[in-house]
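Colleague: okay, predicted coordinates and the sequence, questions at the end:
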Amino acid sequence: MTKPDIPKRLAARIRAAQTRLEDCCNSVSGSDFNHRQAADELAEYDANPEAYARKNYGNHGIDSYPVTTRISRLREKVAYHSTRGDVRKQRIADAVAELEMVEAEVLAEVSGMRPTSGRVPWPKTIPAAEQLLRDHRKELDDLAERVRLEHEARKIAQAEEDRIEEERDRIRREKGDAEHQAWLATQSPEYRREWNRRIQMIVDGIRSGRVGLHNIGEFIENEVNGRS
């Protein structure tokens, strides 16, 4: 059916109803997307809690506060979304019914009007609700995939930077060790024995647990160098 040209105010009423339907579909598809994301993450955790914790929280175990809090919130989110399906379907049905009612009212009103100037074309028909949902879901899925790929690319780049820096550190350590050994070789046997004795004291202290980052400076100053 060819729709007639209509006054601008009536075209605005139709466009407003169309926008409400589009917004409703976007909201529902967004909620569905969040539900799927939460359910997928929860399934990953349930399949292997230890692997999930290592991947997402590093040194935090499965019983740590960050992990338990995240999983608790995910379970709450999944449980909530699982009860909202009928409500969301009804919201879409109501928005579709409103648009149909507005279009019918506008058509009835225009039919009883005398032709006037300044009319505009009937607003372009928007896709059906099902298509709006599919389109927005695809947009969200595509965005999530782009974010995932960017995240993976950053991880790969960071891993390569870390590898390069570790290699530089290794070279610096080896160079420093070589220079130190060359210098130590110029010292007297007594000096070398005393040096090795002090190094062994530090190693033994660390192995025994008496020495750590919190007191190694004091240990060297007082016990290794004997200045207490």
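Modeller: Yes, it's here. Residues are numbered from 1 along each chain as shown.
Colleague: all contacts plus neighbour counts: C-alpha atoms, from now on.
Modeller: Will do.
Colleague: next SSE downstream of the longest helix along the chain?
Modeller: Criterion DSSP state H: the longest helix present in the chain is helix 129-185. The helix or strand immediately downstream of helix 129-185 is helix 189-208, counting by DSSP states H and E.
Colleague: which other helices and strands contact the helix or strand following that next one?
Modeller: Counting by DSSP H and E, the next helix or strand C-terminal to helix 189-208 is helix 216-219. Secondary-structure packing of helix 216-219 (3 or more Cα pairs under 8 Å, 6 or more residues apart in numbering; DSSP states H and E): no helix or strand packs against it.
Colleague: for helix 216-219, buried residues please.
Modeller: Using 16 or more other Cα atoms under 10 Å as the test for burial, helix 216-219 gives residue 219.
Colleague: got it, and stretch 189-208?
Modeller: Across stretch 189-208, burial judged by 16+ other Cα under 10 Å covers 198, 202.
Colleague: so what's the gap between that stretch and the chain middle?
Modeller: 49 Å (Cα atoms, centre = their mean, to the nearest Å).
Colleague: cool, and stretch 100-120?
Modeller: Put simply, stretch 100-120 sits 49 Å off its chain's centre (Cα atoms, centre = their mean).
Colleague: what does it contact?
Modeller: Contact partners of stretch 100-120, identified using Cα atoms under 8 Å, 6 or more residues apart in numbering, comprise 5-8, 10-11, 13-14, 17.
Colleague: now for residue 32, how many residues are close by?
Modeller: Other residues within reach of residue 32, judged by other Cα atoms under 10 Å, total 19.
Colleague: alright, now check it against this:
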Amino acid sequence: MTHDKPSLPKRLAAKIVAAQNAVTAARRHLHYSAQSLAQDQRELAEFERDPVAYAAKYYRGMPVESYPVQEHIRRRRADVAHRMPRQSLHQATLAAADAALAEVERAVLDEVQRMRPDTPGRVAWPDPLPSLEGARAQWRWDDANEAQARREQEAHEALMAEVERVNQESDEVIASAKATLAEVEAAIAEAEATMRRVTAGH
């Protein structure tokens, strides 16, 4: 990411990065809080559209009036009631962090412009943050990849468990076959010995 900002001492670059981190943290808090709120609202809407179908789908064998169903819905409603008014607080926190970042960058730029151009120990000006929507898109992509990785790991573990089960069954079949073969060989040996004794008696 290119920009026309000058290089600057590490200590000043660190101030900008710290302010950027505060913005990123505020963005993430707003993003995931809004995401959780929307998920709870969708679930409550599904319940309210058809409580019986909801209970049958998520709580098989339990009626709508059962404690698990009612307690879960009570908690979702409480979460929504808690998160709704806090969205404006998260937005205000983000706005304050954005303003603080702009002020830090302005103050740092003023200080750098007063310095001698050959001041040693300079580093590149930190790259600007992506847009809020760009950051949200990245988090959605990361979450999707993490979920996919989780599913692949679960599928791999299930496959390995099945392989282990099949191997164990195969070992048991082989062991049983060996035992049967040993019994057959013993029976044959006993029959041959009996035949020899009979022949010798004649």
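Modeller: Okay, I see it. Since the structure is predicted, the reported quantities are computational estimates derived from the model, not experimental observations.
Colleague: just to revisit the earlier point, buried subset of the contacts of stretch 100-120 of the first structure?
Modeller: Buried among the contacts of stretch 100-120 of the first structure (16+ other Cα under 10 Å): 5-7, 10-11, 13-14, 17.
Colleague: those residues: which two are farthest apart?
Modeller: Comparing every pair within these by Cα to Cα identifies 5 and 17 as the most remote, at 17.6 Å.
Colleague: of all residues in the second structure, which one is nearest the centre?
Modeller: The centroid of the second structure falls nearest to residue 146 when counting by Cα atoms, centre = their mean (4.6 Å).
Colleague: which members of the buried ones among the contacts of stretch 100-120 of the first structure occur in strands, if any?
Modeller: Applying DSSP state E to these, no entry is found in strands.
Colleague: a markdown table for the residues you listed, including distance to residue 78 of the first structure?
Modeller: A markdown table is the format used below for those (distance: Cα to Cα, whole Å):
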| residue | distance to residue 78 of the first structure |
| --- | --- |
| 5 | 47 |
| 6 | 46 |
| 7 | 47 |
| 10 | 42 |
| 11 | 41 |
| 13 | 37 |
| 14 | 36 |
| 17 | 31 |
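Colleague: which one of those residues is nearest residue 62 of the first structure?
Modeller: Nearest to residue 62 of the first structure among those, counting by Cα to Cα, is residue 17 at 48.6 Å.
Colleague: what sits against the alignment partner in the first structure of residue 17 of the second structure?
Modeller: When the first structure is aligned by TM-score structural alignment, residue 17 of the second structure is paired with residue 15. For residue 15 of the first structure, the contact set (Cα under 8 Å, 6+ apart) comprises residue 123.
Colleague: looking at the first structure, name the residue matched to residue 189 of the second structure.
Modeller: Checking with TM-score structural alignment, residue 189 of the second structure has no match.
Colleague: show me the contacts for residue 27 of the second structure.
Modeller: Neighbour list for residue 27 of the second structure: 94, 132 [criterion: Cα under 8 Å, 6+ apart].
Colleague: mean deviation of stretch 27-39 of the second structure from the first structure?
Modeller: Following the fit onto the first structure, the mean deviation recorded for stretch 27-39 of the second structure is 0.6 Å by mean Cα distance after the TM-score superposition for the first structure.
Colleague: how about stretch 90-101 of the second structure?
Modeller: Relative to the first structure, stretch 90-101 of the second structure is 1.0 Å off (mean Cα distance after the TM-score superposition for the first structure).
Colleague: in the first structure, what stretch matches that stretch?
Modeller: Against the first structure, stretch 90-101 of the second structure falls on residues 88-99 (TM-score structural alignment).
Colleague: list the buried residues of the matching stretch.
Modeller: The neighbour-count check on stretch 88-99 of the first structure (16+ other Cα under 10 Å) flags 88, 92, 95-96, 98-99 as buried.
Colleague: so the residue nearest to the centre of the second structure versus residue 178 of the second structure, what's the distance?
Modeller: Residue 146 of the second structure sits at a distance of 47 Å from residue 178 of the second structure (criterion: Cα to Cα, to the nearest Å).
Colleague: likewise for residue 156 of the second structure?
Modeller: 32 Å.
Colleague: swap in residue 27 of the second structure?
Modeller: In this structure, residue 27 of the second structure and residue 178 of the second structure are separated by 67 Å, where distance is defined by Cα to Cα.
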